[in-house]
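here is a sequence together with a model predicted from it:
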Amino acid sequence: MNTKLDNPALILIDIQKGFQDVAYWGGDRNNIDAEKKAGELLEIWRSKKLPIFHVQHCSSNPNSILNERNPGNQFQDIVKPLEYETVIKKNVNSAFIGTNLKELIDNANITNLVIVGLTTDHCVSTTTRMAGNFGYTVYLVSDATATFNKKSLNGEEFSAELIHQTTLASLNEEFAQVVNSEFIKEIL
């Protein structure tokens, strides 16, 4: 395998149909092509037979759009796991808590992680922070992640792009190297 990174794993976080309901999550989002960029990287990983982990948020709240009984829990078609690809089900923000993700990564001697998915300021951020704290070399792909707008405690509206950029700035060079999808394509 001619990769510049040694056996990098692609971790696709919560790219589920429920996140296509923008109104449910706050009315606006950034990076409309995030899932497309994640899908492009997934195809490269598949073609190079590199390790892939699909993370699926399975809310314990029966009314949540991401509860397993609701159609929003399903993966978006653009990144739908193949039968032999690993699916990690979680019900908290980190893909490492209550799952065997770390064990699978360590057993495969993987040290390089490439993270994409939804949402930048929740599950992507929490998983990235833990991955960095575990000592993995983490690449967080800025154009293959996205989030939604938020209201501040005093009701001020914060744009999805502001939330996204602030989260990336908080993670960069401490927990991960924030890069774009073109950078990842070049180092594979």
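Great, that's in hand.

switch to C-alpha atoms for all contacts and neighbour counts from now on
Noted.

so Gln165, which state does it fall into?
Three-state assignment for Gln165 (DSSP: H, G, I helix; E, B strand; the rest coil): helix.

I should have written Gly72 there, sorry.
Per three-state DSSP, Gly72 ends up helix.

ok, the closest residue to Thr167 other than its chain neighbours - how many residues close by?
Distances taken as Cα to Cα, 6 or more residues apart in numbering put Asp121 closest to Thr167, at 5.7 Å, once the chain neighbours are dropped. Around Asp121 there are 21 other residues, counting by other Cα atoms under 10 Å.

Asp121 against Thr147, yeah?
Yes. Contact criterion Cα atoms under 8 Å: Asp121 and Thr147 qualify, at 6.8 Å.

shared neighbours, those two?
Jointly contacting Asp121 and Thr147 under the rule Cα atoms under 8 Å, 6 or more residues apart in numbering are Ile163, His164.

tell me how far the residue nearest to Thr167 lies from Ser142.
Here Asp121 is placed at a distance of 12 Å from Ser142 (Cα to Cα, to the nearest Å).

go on, Ala108?
Computed as Cα to Cα, the Ala108 to Ser142 distance reads 26 Å.

ok, second structure coming up, stack it against the first:
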Amino acid sequence: MRLPADTVLLLVDVQDAIDDPVWGPRNNPDAEHAIAALLGAWREAAMPIVHVRHDSVEPASPYRPGTPGHAFKACAAPAPGEDVVAKATGSAFVGTDLEERLAAGGHTTLVVCGVLTHNSVATTVRHAGCLGFRAFVPQDACWAVEQRDQSGRVWPAETVHALALAGLHGDYAGVTTTAAVLSAVTLTTAFRRRKERRRTAP
């Protein structure tokens, strides 16, 4: 895969609240390591990063501002100068200036990771697709939790995760892996540095 140098890494709802037992069993236990690797690569390449923080308006939500869970997880804590967008719904584009920020920077491509795959990640990616953005979702840098349907059947987190990604792939995003994204960033950085050397050469 190829990524333009202005591709935005969009980290969705990676906050301590997601560790609350209320969510139930999850999949992808190593997702935080993948997220940290992506964030490190973006910082090293000086590519744009946007952290999406969920500010829940539900009184009992672990994502509610003022609660311990509202803080960013250590693996995804914003560095000074990195953009933070606060949302109160599933989509990072609703009630925020995210679309305006992306348009102002001329950004057309997003790599979206975080939680939950079937909730805010999928909602944000679908919205991004409807707005005309090109999106990629590294499947090992996001996770789902088990879900109970209307009949009472409990669907395992891995199944929920896989079906959510299947619904995104093709129409709204390209589902990929962290390794593939990191390789693309390395290639993009190499081409950019080569171009800069040619421009500054005597």
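Structure's in. What do you need? Owing to the predicted nature of the structure, the values given are computational and were not obtained by experimental measurement.

how alike are these chains, TM-score-wise?
Scored by TM-score structural alignment, normalised by the length of the first structure, the superposition of the two chains gives a TM-score of 0.95; 184 aligned residues with a Cα RMSD of 1.0 Å.

what's the counterpart of Cys113 of the second structure in the first structure?
Aligning on TM-score structural alignment places Cys113 of the second structure opposite Val116 in the first structure.

what lies in contact with the helix or strand its match falls within?
Under the criterion of DSSP states H and E, Val116 of the first structure resides in strand 112-118. The contact list for strand 112-118 of the first structure (Cα under 8 Å, 6+ apart) reads 5-15, 19, 34-35, 38, 124, 128, 136-142, 144-147.

thinking again about what came up before, so Ala108 and Ser142 of the first structure - more neighbours on which side?
Ser142 (22 against 12).

now for that one: what does it line up with in the second structure?
Aligned partner of Ser142 of the first structure by TM-score structural alignment: Gln139.

just give the nearest non-adjacent residue to its match, would you?
Residue nearest to Gln139 of the second structure in three dimensions, not counting chain neighbours: Thr177, with 5.5 Å by Cα to Cα, 6+ apart.

residue in the second structure matching Glu53 of the first structure?
Actually, residue 53 of the first structure is Phe. It isn't Glu. Aligned counterpart of Phe53 of the first structure in the second structure: Val50 (TM-score structural alignment).

how about the contacts made by its match?
By Cα under 8 Å, 6+ apart, the neighbours of Val50 of the second structure are Val8, Leu9, Leu10, Leu11, Glu82, Asp83, Val84, Val85.

check the gap between Leu168 of the first structure and Gly132 of the first structure for me.
Applying Cα to Cα, the value for Leu168 of the first structure to Gly132 of the first structure is 14 Å.

hang on, I meant Lys37 of the first structure
To Gly132 of the first structure, Lys37 of the first structure is 23 Å away according to Cα to Cα.

more neighbours: these two, which one.
Counted by other Cα under 10 Å, Lys37 of the first structure and Gly132 do not tie: Lys37 has more neighbours, with 22 against 19.

ignoring the adjacent residues along the chain, who's closest to the more buried one?
Lys37 of the first structure sits nearest to Ala144 (Cα to Cα, 6+ apart), 5.1 Å away.

and the one you found, what element?
strand 137-146.

for that strand, give me every contacting residue.
29-38, 111-120, 124, 128, 131-132, 160, 164, 168, 175-181, 184.

ok, now with 7 Å
Strand 137-146 of the first structure is contacted by residues 29-31, 34-35, 37-38, 111-120, 131-132, 164, 176-181 when judged by Cα atoms under 7 Å, 6 or more residues apart in numbering.

element containing the residue nearest to Cys123 of the first structure when sequence neighbours are not counted?
Once flanking residues are discounted, Cys123 of the first structure sits nearest to Asn93: 4.4 Å by Cα to Cα, 6+ apart. Of the helices and strands defined by DSSP H and E, none includes Asn93 of the first structure.
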